[in-house]
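> kindly return the folded structure for what I paste below:
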Amino acid sequence: MYHNLWESCGVVTHSNSTSYHCSLTMAEVAKTMTTKPLSVVAKLCYAFGGVGNEIIFIVFGAYTSIFLVDVAQLPPLFATSIIFGSRVVDVLCNVFMGPLIDRTNTRWGKIKPWIVTSALVMTVTNALIWYVPDVGTGGKLAWYIILYIVMKLAWSGFVISYRTFVMFLSDDSSERDSAIQYRAIFTIGGTVVGMVMHGQILASFRRSEHDSCDNMTYSGNNSTNSSVDGVSLEMTRIGYMVSSAAVCGLLLLSLSAIVFGTTERKDISATSGGKRGQNMFKTAKSVLTFRPNVYFLLAYFFIQVPISIGHGAIALYAQYSLDLEDQIENILLAFMVASVLAMPVIGWVVSKLGRKTSYICFMLAAIPMYIGFQFVPKGSLAVFAVAIGIGITVLAQAFVPWLMITDITEDCCLQTGERLDTPFVAIFLSCNSLAITVGLIMATIVLEIGGYKLGSCVQPDTVGSALRILASTFTSVLTFIGVVFAWRYPITDARQKEIAKATNKRKSNSLQPDETQRNGSAPI
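Next up, the predicted model:
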């Protein structure tokens, strides 16, 4: 009964005692406590609102490397600089954009203006980012650097505001949890739809009958005969543009669902905001030096980098290591479908083994899958089995860490008396962006090391060999290092239960003096 009231009240801790204050009047409290439940329609609209963004993210990650080097015809090192520049912006945005959003206050609300503006910018940028301008190599480099940076700025603004928006839909924690479950279902469905749609559109524009690369082998002394055919390349570029238009349409449709199907509770959002004079850098230092978070971030980083390598290089690996260009879309689809089907299995394992133990087990299981990339024969469809195995572990990496970060924030609050949820989440997202950056950059650097020939659709065998080593050896070693840090993570399953118990006890005890102070008697 008092849970929602407690969220709107403040706590002031002194050296010998703790005092409580509440900014709500009794009328506001009554209004809050009689709020109608969040409707199913509102939950569906909120969940569908993130589908367009998820499709952009999954297509962006899977096809960026192969688009820049094969379709835009940029040297691998140029592609690396584009990816690196945009991702650095993303890492910094996650730290500084959160407080900026938190301090926003307009007549249209706190969150919705950010969602609408970011989504519109993403729509325009996504329509341009898959277009290849005829401005020379230097011009294309500048074109994509600018667009990728703008895209990451808009994407960061949307993701932070969209994931925060659920807090302002309802003051009932169970209603918010239900909305998050809807969001998870739509997120997974959206990623599958995105991969299928993008892959099938590209496949429909593939004109192998006009492709001069068919039945050709690489010759170090005569690379001009293996250049990409103009008709085939133009058809591929058209395919990317058509897919871009379809994704933009879905993004605008999902944005409409949020704008017209949900209502931002201004009585809730008005109570949220950053503290005046708060030292952002001091807070970041506290978060980064908190022992459980140190091991957690290190474990997550070393495990996320291999996943990002696979995400960014699997299309290149299928094309140049296995000679399965016509199966790229199907391999990526198998990868995503495996993640969807694994959801109930991962949930069951976590409920039985606990968060830390299940996380370690799933990541250990990923290592032999990575090693399998080294031994898949050229032209063999056995790669589907490896992709499915990796897909299952990827979902565990996307699900379990969000449970662990909740334990970390609660443990920090118990030990220091400070609630630093937003800084913990912001720095976690920055770590995620940094890991993705490293993974994508490694995928493009390996092309340069392997001797990638720009404009040649038949590459030296060294390119395929380099991709095999990256996808197997590098990923296995990095994942093992991440598991070691996860093993050192101090919040065990037993400690997690202690944290939950202490947190519930603290909330229960803290309500009593507040009720006594306001009503003059002990609460019923």
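> hey, let's count contacts and neighbours off CA atoms from now on
OK.
> what about the helices in the stretch 101-250 of the chain?
112-129, 136-165, 173-204, 230-261 (DSSP state H, counting those that start in this stretch).
> and of these, who's closest to Leu316?
Closest approach to Leu316 among the helices of the stretch 101-250 of the chain is made by helix 173-204 (14.5 Å; CA to CA).
> pull the distance from the closest one to the chain's centre.
Put simply, helix 173-204 sits 13 Å off its chain's centre (CA atoms, centre = their mean, to the nearest Å).
> so which bits of it are buried?
Buried residues in helix 173-204, counted by 16 or more other CA atoms under 10 Å: 175-176, 179-180, 182-183, 186-203.
> ok, now stretch 252-265?
Under the neighbour-count criterion of 16+ other CA under 10 Å, stretch 252-265 has 252, 254-259, 262-265 buried.
> Proceed likewise with the subsequent sequence, for comparison:
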Amino acid sequence: MNTVASATPLDQKQTYAALSFKEKLGYGLGDTASHFVWDMVGFWLLFFYTDVYKIPAAAAGTIMLIARFWDMAIDPVIGIVSDRTQTRWGKFRPYILFGAVPYAVLSILTFTTPNFGETGKIIYAGATYVLLMTAYAAVNLPYSSLAAVMSSDTYERAGLNTYRFICAFIGQFVVTGLALTLAKYFGGGDKAQGFQYTVIVFGILSLVFFFITFVTTKERVQPSTTLPSSLKEDVKNLFKNRPWIILACVGIISFIMFAIQNAAIAYYFKYYIGQEDSVQWFNVIGTVALIVALPLSKPLAKRFGNRNVFIASSIFSGLFFIALYLPGANNIVAIYVLNILAKMAYAPAVPLLWTMIADSSDYSEWKSGRRATGLYFSAATFAQKAGWGIGAAIAGWLLTVFHYVPNATQSASALLGIKLLVSVIPGALYMSCALFMIFYTIDAKTTDQMKLDLDARRESAR
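Got it, this is the predicted structure:
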């Protein structure tokens, strides 16, 4: 079974103790900081480009696609470099410390609106967004990889990632619930100024939270063998790793879904519901539903297994999203209830995806003796960001296809397109993830055996 070392008895003493509350919370705050930018981009940037900066929808969608593909291209580079980084702070923590300032500055510039004319605006928007995605990758990718080296236990990782995403969705709660209110307050009728000042606040908070993450976390898991570094072998093992390939496909599809729905929701409330400001409450309530259901992830995973929980989550959540197509514009209660049910069904799968990515990295080390945590997480985020870029571009393109006109009364065709972008299209995409997860093969018995074997190798290598 294991090509590097013989199996270790299942009753072997565990190497790593449970993570403390302080460390899990400190780690989680890093994703609060990340979501200040991720959700400003995901929920508001397309709307900001078309309705505030006055960039054509098709051009805005293309900018988002190009930026995401650049983001994808830089991810593996950062993953490969971070795997080979050796400092007194570890492999991944230095990127969080030193990347925070450019991350904050570029987020502000992205939501700044110099008057360069239509062509100049498109160039400026594209340049600042590409640079922002570079800074985001340089911080967030090492941040994501950090969880895999804080503990070698899959259930500790599930608990850690639960804290991460509770904090992440608190960040989302703030952005989706308060961004427009803050923009209105700071802008005093000037939407452009309002968005810029709002992002300044989020940028300062991000700096504080990233510093807390840096000082409260510790890297513990070291490679189990001392094989020489080889990028060729690491990449070869990556594409031989069936569990990781399945997770990459799921990441692409699910992030297409997230991007389409997040980009379209502002249009849905402004033009279909006719209550533009209510989108904040819709997002806030959905985020609260996510936060409430997230703690179920670890106990459900222990009871039913990571894969089975993810499959059930994608099916039920997808069905509830599809059902959002049915209520009329005046049936607000049904719209809110379906969104709450969809988010609660979706929540347990969120930390499990990242837990399974860490498990797939362990699986490669278990089989080959080579550990490449940064590469595995960078390749996974590469796939996810590909999905996000494709989804955001699809949203912009479909708005054009359905004859959307900014700041005008929309045609029946445009309203149909907006409804589909919020309901049927994302719901069907998320349900399809269950088909891929059927073929995911790392079960509870395998993760237990991997941990024991890898811990034994690390002990013998000391």
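> any idea what the TM-score is?
The TM-score (TM-score structural alignment, normalised by the length of the second structure) is 0.84; 452 aligned residues with a CA RMSD of 3.7 Å.
> related to what we said a few turns ago, the helices of the stretch 101-250 of the first structure: which one's closest to Ser380 of the first structure?
That would be helix 173-204 among the helices of the stretch 101-250 of the first structure, by CA to CA, at 19.8 Å.
> now do that closest one: which elements does it pack against?
helix 40-48, helix 51-66, helix 230-261, helix 328-341 (3 or more CA pairs under 8 Å, 6 or more residues apart in numbering; DSSP states H and E).
> start and end residues in the second structure for the last one, please.
Spelled out, it's helix 328-341 of the first structure. Aligned using TM-score structural alignment, helix 328-341 of the first structure spans residues 279-292 in the second structure.
> how big's the offset between that stretch and the first structure?
Taken over the aligned residues, the distance from stretch 279-292 of the second structure to the first structure averages 1.0 Å (mean CA distance after the TM-score superposition for the first structure).
> in that stretch, what counts as buried?
For stretch 279-292 of the second structure, a neighbour-count test (16+ other CA under 10 Å) marks 279-280, 282-291 as buried.
> is Lys31 of the first structure part of a helix or strand, or is it coil?
helix (DSSP: H, G, I helix; E, B strand; the rest coil).
> try the one 5 residues further on
Assigned by three-state DSSP, the conformation of Lys36 of the first structure is coil.
> re the thing from before, so which of the helices of the stretch 101-250 of the first structure comes closest to Glu7 of the first structure?
Glu7 of the first structure lies closest, by CA to CA, to one member of these: helix 173-204, at 10.0 Å.
> what's the counterpart of Tyr359 of the first structure in the second structure?
By TM-score structural alignment, Tyr359 of the first structure lines up with Phe310 in the second structure.
> was I right to think its match contacts Ala349?
Yes: if you go by CA atoms under 8 Å, Phe310 of the second structure and Ala349 touch, sitting 4.9 Å apart.
> from the chain's centre, how far out is stretch 153-173 of the first structure? Work that out for me.
14 Å.
> residues making contact with that stretch?
Stretch 153-173 of the first structure has contacts (CA atoms under 8 Å, 6 or more residues apart in numbering) with 4, 32, 37-38, 46, 50, 53, 89-90, 93-94, 97-98, 101, 111-112, 114-115, 118-119, 121-122, 176, 179-180, 262-266, 268-269.
> in it, what's buried?
Using 16+ other CA under 10 Å as the test for burial, stretch 153-173 of the first structure gives 153-162, 164-172.
> same check on stretch 376-391 of the first structure?
Across stretch 376-391 of the first structure, burial judged by 16+ other CA under 10 Å covers 376, 378, 383-391.
> just flag the most distant two among the residues you listed.
In these, two members sit farther apart than any others by CA to CA. They are Lys378 and Gly391, at 21.2 Å.
> picking that back up, give me the common contacts of Phe310 and Ala349 of the second structure.
Any residue near both Phe310 of the second structure and Ala349 by CA under 8 Å, 6+ apart counts here, and not one turns up.
> ok so, going back, Thr479 of the first structure: which of the buried residues of stretch 252-265 of the first structure is nearest?
Thr479 of the first structure lies nearest to Ser254 out of those, by CA to CA, at 35.6 Å.
> wait, Leu38 of the first structure touches Glu175, no?
Yes: the pair Leu38 of the first structure / Glu175 is scored as a contact, 6.3 Å apart, by CA under 8 Å.
> burial of Ala342 of the first structure, as a residue count?
Residues within reach of Ala342 of the first structure, counting by other CA atoms under 10 Å, total 19.
> and the nearest residue to it once chain neighbours are set aside, how far from Leu429 of the first structure?
Once flanking residues are discounted, Ala342 of the first structure sits nearest to Ile392: 5.7 Å by CA to CA, 6 or more residues apart in numbering. According to CA to CA, to the nearest Å, Ile392 of the first structure and Leu429 of the first structure sit 22 Å apart.
> contacts for the one helix or strand Leu319 of the second structure maps to?
Here Leu319 of the second structure sits within helix 306-323, counting by DSSP states H and E. The contact list for helix 306-323 of the second structure (CA under 8 Å, 6+ apart) reads 300-301, 338-339, 341-349, 352-353, 356, 422-435, 437-438, 440, 443-444.
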